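A.B. asks: Here is a sequence together with a model predicted from it:
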Amino acid sequence: MPATLADLWFDRARTQADDLAADDGTRRVSWGELLRLADGAAERLATAGVGAGDVVVLQGRNTVEWVVTAGAVHLLGAALAPLGSEEPAAARQEYAVRVGARAVVAEHPAAGELALSAVQPGDLDAGTLPPRRANPAASAVAVVLATSGTAGHRQWVAMEHAVLIRMYDDVAGLLDMASGDRLLGIVPLAHSFGFNGLLVLALLSGASLRLVPDRDRDALAGLVRESAATIVAGPPALLHDLAAAVRAGESLGPQVRLFMTGATEIRPSALLPLAAEVGIPRVSAGYGLTQTCGTVALCPNIAQASDGAHVPMTVLPGVEVAVLDAVGRPVPPGTRGRVLTRGYHVAVPVGDDGWFVTGDEGHLHPDGSLCVTGRVDDQLVVSGFNVDPVRVELALERSPLVARAAVVGVPDPRSGHRLVAVVVPADGVDAAGRNEAAVLADARAVLTGYEVPRTVVWVDALPHTTTGKLSRAAVRGLLAEHLTDQEHVQEA
């Protein structure tokens, strides 16, 4: 087994030099070409001072240029720190400081940053593979990915080469992934699902990537058909969109064999009819967190394993899972509790016992398989992405119109949760001054698109517990009353 992602880049170029590696609708490259392009980009990054052990922030859409630059970082023995393409410049600068970046590469760079286009090499010698530039240890950091924190700020999770290769080699095997597969890359490569579940899997299996720089719901079904995608990956909302397109007369073609998804809670009763409607014979479901390098357990085919309401997932080799009650005692199979995990895959500091405590609720089956049934903390999931409500609340409170804010999730069959902001107006702001558009505009300056609430509800005060803490349960009850009064609700 190759030791690093750089090894995988060379393996693909040696064994599948002329096979299609990636295309983004405007540019197609083979594995051999991709390696040579990455080596040329590595030369440009080296000229900018990047070397082994450094960190490079990369921001951009899902394009061939993005993949080339990611490969260049790994060929240099550096660590990649990708950032979502929607992140504003201020967030990018904060991110670079937090991860100690040597360089920032962006599709639309600010002062002092490198343009993604400028990193791309010119003409290259065809047919020859470049020499190795660096030989990082298998334990070196390959990628640093951002995840929502629990106190209004983010965590930065460093993932090692060996961990990613071990984990996603197991995942590729469970999904029967091979070089003939074609992955549709709608999920952003800057996120764990995209980087690990698309790029790393492609490097391991030799499957090609059809990258999607800009998602267009109306063009989605045609893109699946015309790209000859065999695997479509994304949150459950994506399957809802495909089903809507098919109902409108579109076709995905006969080639799609697998819809690969992951979310806190997967309901077969909702997903399997949609898959049948669009003609996808197999749906897989994975569970994991960025803090655990993306995957803890996987069900390769939810139609074969479903227990009705939830999906029993096989825990990956080398990974342990436990379910505890509210006071930390193990519960018997079938009893719900908080999910914990430990093993080689945990990439954040934990206690001496090695257990990482998740915010998820679930139960174990007697055979050791895991069912995830929801959240036990306040974290929300929108279209497959974790959203920390505290972070969103702080962004909303930037507005001079808002004194306090609370964010909760309303169940949504398409996106998992629809974010609702319950806000208290600032002193002096009367009913006429409650401008939802202005409040959300201020929030958008520091949030990504999926973190922005869709609904704003104005209230006179937020409910608190006897100890002075915000009572989210009471907020949800308050929200239920207001959502029936359309005069107080503004859809954003």
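C.D. replies: Everything's here; your move. Since the model is a prediction, treat every value here as computed from it, not as a measurement. Numbering: from 1, shown residues only.

A.B. asks: Only C-alpha atoms from now on, for both contacts and neighbour counts.
C.D. replies: Will do.

A.B. asks: By residue count, what's the longest helix in this structure?
C.D. replies: Taking DSSP state H as the criterion, the chain has its longest helix at helix 31-47.

A.B. asks: contacting residues around that helix?
C.D. replies: 9-10, 12-14, 16-22, 68-73, 75-76, 119-122, 124, 126-127, 129-130 (C-alpha atoms under 8 Å, 6 or more residues apart in numbering).

A.B. asks: Do you have the helices of the stretch 201-350 of the chain handy? List them.
C.D. replies: Listed in chain order, the helices of the stretch 201-350 of the chain (DSSP state H, counting those that start in this stretch) span residues 201-205, 220-227, 236-247, 268-278, 302-305.

A.B. asks: Any buried residues in the last one, and which?
C.D. replies: Of the residues in helix 302-305, those buried by neighbour count under the rule 16 or more other C-alpha atoms under 10 Å are 302, 303.

A.B. asks: Below is an additional structure, to be compared with the one above:
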Amino acid sequence: MASNTLTIPRMLAHSAQRHGERIAIEENGVAITYAQLHRNALKVAAGLIALGVEPGDRVAIWAPNGSQWIVAALGIHCAGAALVPVNTRMKGSEAGYVLASSGARVLFSAGQFLGSHYPELLAEHRPFSLAQIVVLNDARPVELSWENFLDKAQEIDDAVAFQRAAAVTPDMLSDVMFTSGTTGNPKGVMTAHGQNLKAIDGWAQAMGLCAEDRYLIVNPFFHAMGYKAGWLAALMHGATILPQQVFDTSAVLKAIERDRISVLPGPPTVFHSLLADPALATTDLSSLRATITGSTTIPPSLIERMRNELGFKVVLTGYGLTESCGFATLTSRDDSPQVVAHSCGRAMPGVELRIVDEHDREVEPGTAGEVLIRGYNVMQGYFSDDAATREVVDTEGWLHTGDIGLLDEAGCLRITDRLKDMYIVGGFNCYPAEIERLIAAHSAVAQVAIVGVLDDRMGEVGRAFVVLRPGALMNGEEFIAWCRTNMSNYKVPRYVDFVDSLPTNPSGKVLKRELRSVALAQVS
């Protein structure tokens, strides 16, 4: 990629110049060309400038996949601000924490979505730093609607927005994406325009992404796979984006046939669901070309079925963290199903990998240890948390991932375990410390420990071991129902065991390994 396009505003302008009348986004029968998208993004930037947003400010989006999400995000970038994506599955308190921690000045919010009015969910958790909420749909009379926000853009001369976009540099923050950690509180990962675009371009080239592709994005835009490997990658290469708000197997199969979808990444659960749908046999899948999926373990049979039954010519897997711009390793389109299933591929160009023991000494190929990453893709740090940054990025620039893996003789990475207790539910990272913190608020709970257990459909799900307070009564159904009310649904434990005590070591630390052994014994 040319150095003069290593900012998102310049990339957008370049794509608009190159692909002007090609369709950038197609949604519900409405098409937006690349030229229109560029103009719309500058209009949003003007609206943000009218609201007082300055370069370096943070602006958040809390909404489902859609064209407005993309236009708003590009407008944020063109205004020189940093995008803060907020998980649509978050409850008001969780979203409020992210907004307060990032110091977001403006929030683009869904109105009505999944049976809730999002600004209302946030109301009692709204931080003082949040000056304005722009409601994208179903705005109430007292709220600033998307349309009225765009009217504010008329207060700003077009040249002002254009100059603001042109002033963005590759080393300026493009986003602050929140990820949880062992402390139980989400942390804001800061990454810059240049490093993101370089990583995205490498991924897109491996996928063979091109202007003829029609990209159905089922991964949520608040996640790196929906945002960076999703619509940003598509815009860099002139492809057409078709956003999918909520994954529905029937709707996806219909879209593949009707809209001639060629690119469809997703977690393994997406492909398990498609392969199990009875309508698959009568659906025209001939347009499908490329995909990437990811998990710690993928059966080789799934890779074979994705190629043979879904018709994908390119099937990749990869590995990355939010702290590495979402990218670090990739398989290649020439790799065998066994390599794709059993490894995460090789380090991307410009990225280094090391496997080290508990003393940070590099181990021999084939020996398991902690995975370390160094390169242009390593984050700038955690927002307003230098101490947490120093815990994971050492003085030599190595990112300590907390994942256990090994490198084979061919340089392919295989993730074998995690130092951290994180597990993955249907493509979503779950962090026990965060879930435990939320459950601890229940008046009947004295102690709780969460572990991930294997699940045929979701990959992994949570199992809760709960110690009740003396005299407290609660059954499993009541516990699960409370969790569904108070946390994102993918965080809700699938199973619950009420126990008298939790196993601990002499220092009082809960022995999660013993709990995993108990859970494994109960299903074996």
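C.D. replies: Cool, the structure landed. Just so we're clear, the structure is a prediction, and the values are computed from it rather than from any experiment.

A.B. asks: so residue 384 of the first structure sits right up against residue 238, yeah?
C.D. replies: No - taking contacts as C-alpha atoms under 8 Å, residue 384 of the first structure lies outside contact range of residue 238: 9.7 Å.

A.B. asks: Return the distance of residue 500 of the second structure relative to residue 494 of the second structure.
C.D. replies: Distance from residue 500 of the second structure to residue 494 of the second structure, counting by C-alpha to C-alpha, to the nearest Å: 20 Å.

A.B. asks: higher neighbour count, these two?
C.D. replies: More crowded of residue 500 of the second structure and residue 494, by other C-alpha atoms under 10 Å: residue 494, with 16 against 11.

A.B. asks: residues contacting the equivalent of the more buried one over in the first structure?
C.D. replies: Applying TM-score structural alignment, one finds that residue 494 of the second structure aligns to residue 454 in the first structure. Contacts of residue 454 of the first structure were listed using C-alpha under 8 Å, 6+ apart, and they are 418, 419, 420, 421, 491, 492.

A.B. asks: What's the match for the second one in the second structure?
C.D. replies: Residue pairing (TM-score structural alignment): residue 419 of the first structure is matched to residue 462 of the second structure.

A.B. asks: so how many other residues sit close to that match?
C.D. replies: 26.

A.B. asks: wait, it sits on residue 451?
C.D. replies: Yes - between residue 462 of the second structure and residue 451 a contact is recorded at 5.7 Å, counting by C-alpha under 8 Å.

A.B. asks: centroid residue for the second structure?
C.D. replies: By C-alpha atoms, centre = their mean, the second structure has its centre lying nearest to residue 223, at 1.7 Å.

A.B. asks: which non-adjacent residue is nearest whichever residue in the first structure pairs up with that residue?
C.D. replies: Counting by TM-score structural alignment, residue 223 of the second structure corresponds to residue 191 in the first structure. Using C-alpha to C-alpha, 6 or more residues apart in numbering and skipping the chain neighbours, the partner closest in space to residue 191 of the first structure is residue 145 (6.8 Å).

A.B. asks: check contacts around the closest residue to residue 345 of the second structure other than its chain neighbours.
C.D. replies: Counting by C-alpha to C-alpha, 6+ apart, residue 345 of the second structure lies nearest to residue 331, which is 3.8 Å off, once chain neighbours are set aside. For residue 331 of the second structure, the contact set (C-alpha under 8 Å, 6+ apart) comprises 316, 317, 318, 339, 340, 343, 344, 345, 346.

A.B. asks: Per the alignment, residue 331 of the second structure pairs with which residue of the first structure?
C.D. replies: The alignment partner of residue 331 of the second structure in the first structure, by TM-score structural alignment, is residue 299.

A.B. asks: Could you do residue 82 of the second structure as well?
C.D. replies: Using TM-score structural alignment, the equivalent of residue 82 of the second structure in the first structure is residue 79.
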